[in-house]
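Colleague: 3D, please:
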Amino acid sequence: MSHPPYCTCRPGATIWLTGLPSAGKSTIARAVAELLRAGDRRVEVLDGDELRMSLSSELGFSPEDRRRNVQRIGLVAEVLARNGVTVLVPVIAPYADVREAVRTRHEKSGTAFLEVHVATPVEVCSARDVKGLYAKQATGQISGLTGVDAPYEVPKAPDLRIEPHLQTVDESAAAVQTLLIEKGLA
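Modeller: You can find the predicted model right below:
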């Protein structure tokens, strides 16, 4: 018995949450995943930090390595999404051209891709400092921190821009869910 190459039951999609370190991307992605699973959706969270330790463990943080890491994550997301999974991707992805390349990959396969800018100001991210990166950068223990001494190219026209420092996690997650409903993807 042969099967169609793509799941036709429900469309999958990639929701790419980009923003600075400690912006709240992973927290929001997990909250959105809970909402979608409650609606009986197949959902996967591809957390940038987790994938960096497995899929891209040999990569460093040079611009080239950061690009390669994002391309790998984009490929995995696209494969899952074109097979009916809603994929939430909380990852810094500092370069606009690579984010656009991931979007193009999705478009070529007819797979939905939504970019969500988690627009938390660097001052708020630094105060949260979930992983201690801002403190290490401030004391010279590390360099190349995205948004501080390494570039972060803010999305010019994301599908959604949320400001989690001005709303609750639940409100941020609801905004993403509303976007998915508006696009016929929830």
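Colleague: C-alpha only now, for contacts and for neighbours.
Modeller: Noted.
Colleague: can you give me the strands in the chain?
Modeller: Secondary structure of the chain by DSSP state E: the strands cover 13-18, 43-45, 86-90, 112-118, 160-162.
Colleague: want to throw these into TSV with distance to residue 73 and mean neighbour count?
Modeller: Shown next, in TSV, are those (distance: least, C-alpha to C-alpha, whole Å; neighbours: other C-alpha atoms under 10 Å):
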stretch	distance to residue 73	mean neighbour count
strand 13-18	10	28
strand 43-45	11	20
strand 86-90	8	27
strand 112-118	13	22
strand 160-162	20	18
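Colleague: turn those into a markdown table, including distance to residue 175.
Modeller: Below are those laid out as a markdown table (distance: least, C-alpha to C-alpha, whole Å):
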| stretch | distance to residue 175 |
| --- | --- |
| strand 13-18 | 12 |
| strand 43-45 | 17 |
| strand 86-90 | 14 |
| strand 112-118 | 10 |
| strand 160-162 | 8 |
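Colleague: want to put them side by side, so please do this one too:
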Amino acid sequence: MIGGHDARFAETESIVTPRQEIVRQDLQVRREQRAAIKRQAPRVIWLTGLSGSGKSTIANALESRLHALGYHTYILDGDNIRHGLNRDLSFSDADRVENIRRVAEVAKLMADAGLIVIVSFISPFQADRDMARTLMENGEFVEVYVDTPLQECMRRDPKGLYRRALMGEIKQFTGISSAYEAPTKPDVHLKTTTGAPSDMAAEILQYIDVARS
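Modeller: Take a look at the predicted model:
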């Protein structure tokens, strides 16, 4: 007889690895119809960069601009997601990979609903960002590199995390004791030391085309 803990583990395993009898259901309303009624083209705008680089600030500036223009949007923020959906994950490399896998799947569902999704995650590994791109329709995924030098991020240190990481209080901290793989060919490359967040948001808007005739 399987005990309570083992039973829950077995149930989780069946959810994580779909079996052959789990078949995708066809939906009567197509993703194109959902986007058309919103009069916009779905996008997943993926902001990646070090902690303190300005991702969240730029994401909010971008969403404010899009909202003012009448677009339907949502921000998936790394800190917010770790308070709920991903609260069970640590900062090990394996859990960082799972962190991005989950949020990429959520972003895909939101894009399928016709939304413009702004993802603000450190997402340190290129392979995970590439995986997220493959989930989306062609041209739908926009990788935005929020390029702020490590020393500038450490100077800003809005949450005091770099100070704690340097003191050894935080293990596996990206940029200090855990690697960050900067994009080599991002769709949009923002050098944040050369402009304000509103300028960065405008640069992203110049790149993307979300209008639907």
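Colleague: overlay the chains and give the TM-score.
Modeller: Between these two chains, after superposing, the TM-score reads 0.93 (TM-score structural alignment, normalised by the length of the first structure); 180 aligned residues with a C-alpha RMSD of 1.3 Å.
Colleague: of all the strands of the first structure, which one is nearest residue 140 of the first structure?
Modeller: strand 13-18 (25.4 Å; C-alpha to C-alpha).
Colleague: whereabouts in the second structure does that closest one align?
Modeller: Across the second structure, the stretch matching strand 13-18 of the first structure (TM-score structural alignment) is residues 43-48.
Colleague: what's the closest non-adjacent residue to the aligned partner of residue 89 of the second structure in the first structure?
Modeller: Structural alignment (TM-score structural alignment) places residue 89 of the second structure against residue 59 in the first structure. Leaving aside its chain neighbours, residue 59 of the first structure sits nearest to residue 65 (5.6 Å; criterion: C-alpha to C-alpha, 6 or more residues apart in numbering).
Colleague: what about that neighbour, how many residues nearby?
Modeller: Residues near residue 65 of the first structure, counting by other C-alpha atoms under 10 Å, number 14.
Colleague: which helices and strands sit right next to the lengthiest helix in the first structure?
Modeller: If you go by DSSP state H, the first structure has its longest helix at helix 63-82. If you count contacts as 3 or more C-alpha pairs under 8 Å, 6 or more residues apart in numbering; DSSP states H and E, helix 63-82 of the first structure packs onto strand 13-18, helix 48-53, strand 86-90, helix 96-108.
Colleague: how about 10 Å then?
Modeller: If you count contacts as 3 or more C-alpha pairs under 10 Å, 6 or more residues apart in numbering; DSSP states H and E, helix 63-82 of the first structure packs onto strand 13-18, strand 43-45, helix 48-53, strand 86-90, helix 96-108, strand 112-118.
Colleague: the longest one versus strand 13-18: what angle between them?
Modeller: By that I understand helix 96-108 of the first structure. Put simply, helix 96-108 of the first structure runs at 170 degrees to strand 13-18, going by axes from the mean of the first three to the mean of the last three C-alpha atoms, to 10 degrees.
Colleague: follow-up on the earlier one: the residue nearest to residue 59 of the first structure against residue 58, yeah?
Modeller: Yes: taking contacts as C-alpha atoms under 10 Å, residue 65 of the first structure lies within contact range of residue 58: 9.2 Å.
Colleague: which residue, other than its chain neighbours, is closest to residue 75 of the second structure?
Modeller: Nearest non-adjacent residue to residue 75 of the second structure, counting by C-alpha to C-alpha, 6+ apart: residue 118, 4.7 Å away.
Colleague: then residue 74 of the first structure?
Modeller: The shortest distance from residue 74 of the first structure to any non-neighbouring residue, by C-alpha to C-alpha, 6+ apart, is to residue 102 (5.4 Å).
Colleague: what does residue 126 of the second structure give?
Modeller: Among residues not flanking residue 126 of the second structure along the chain, residue 181 sits closest, at 6.0 Å (C-alpha to C-alpha, 6+ apart).
Colleague: which position in the first structure pairs with that neighbour?
Modeller: Residue pairing (TM-score structural alignment): residue 181 of the second structure is matched to residue 153 of the first structure.
Colleague: so how far is residue 2 of the first structure from the residue nearest to residue 74 of the first structure?
Modeller: Going from residue 102 of the first structure to residue 2 of the first structure by C-alpha to C-alpha, to the nearest Å gives 30 Å.
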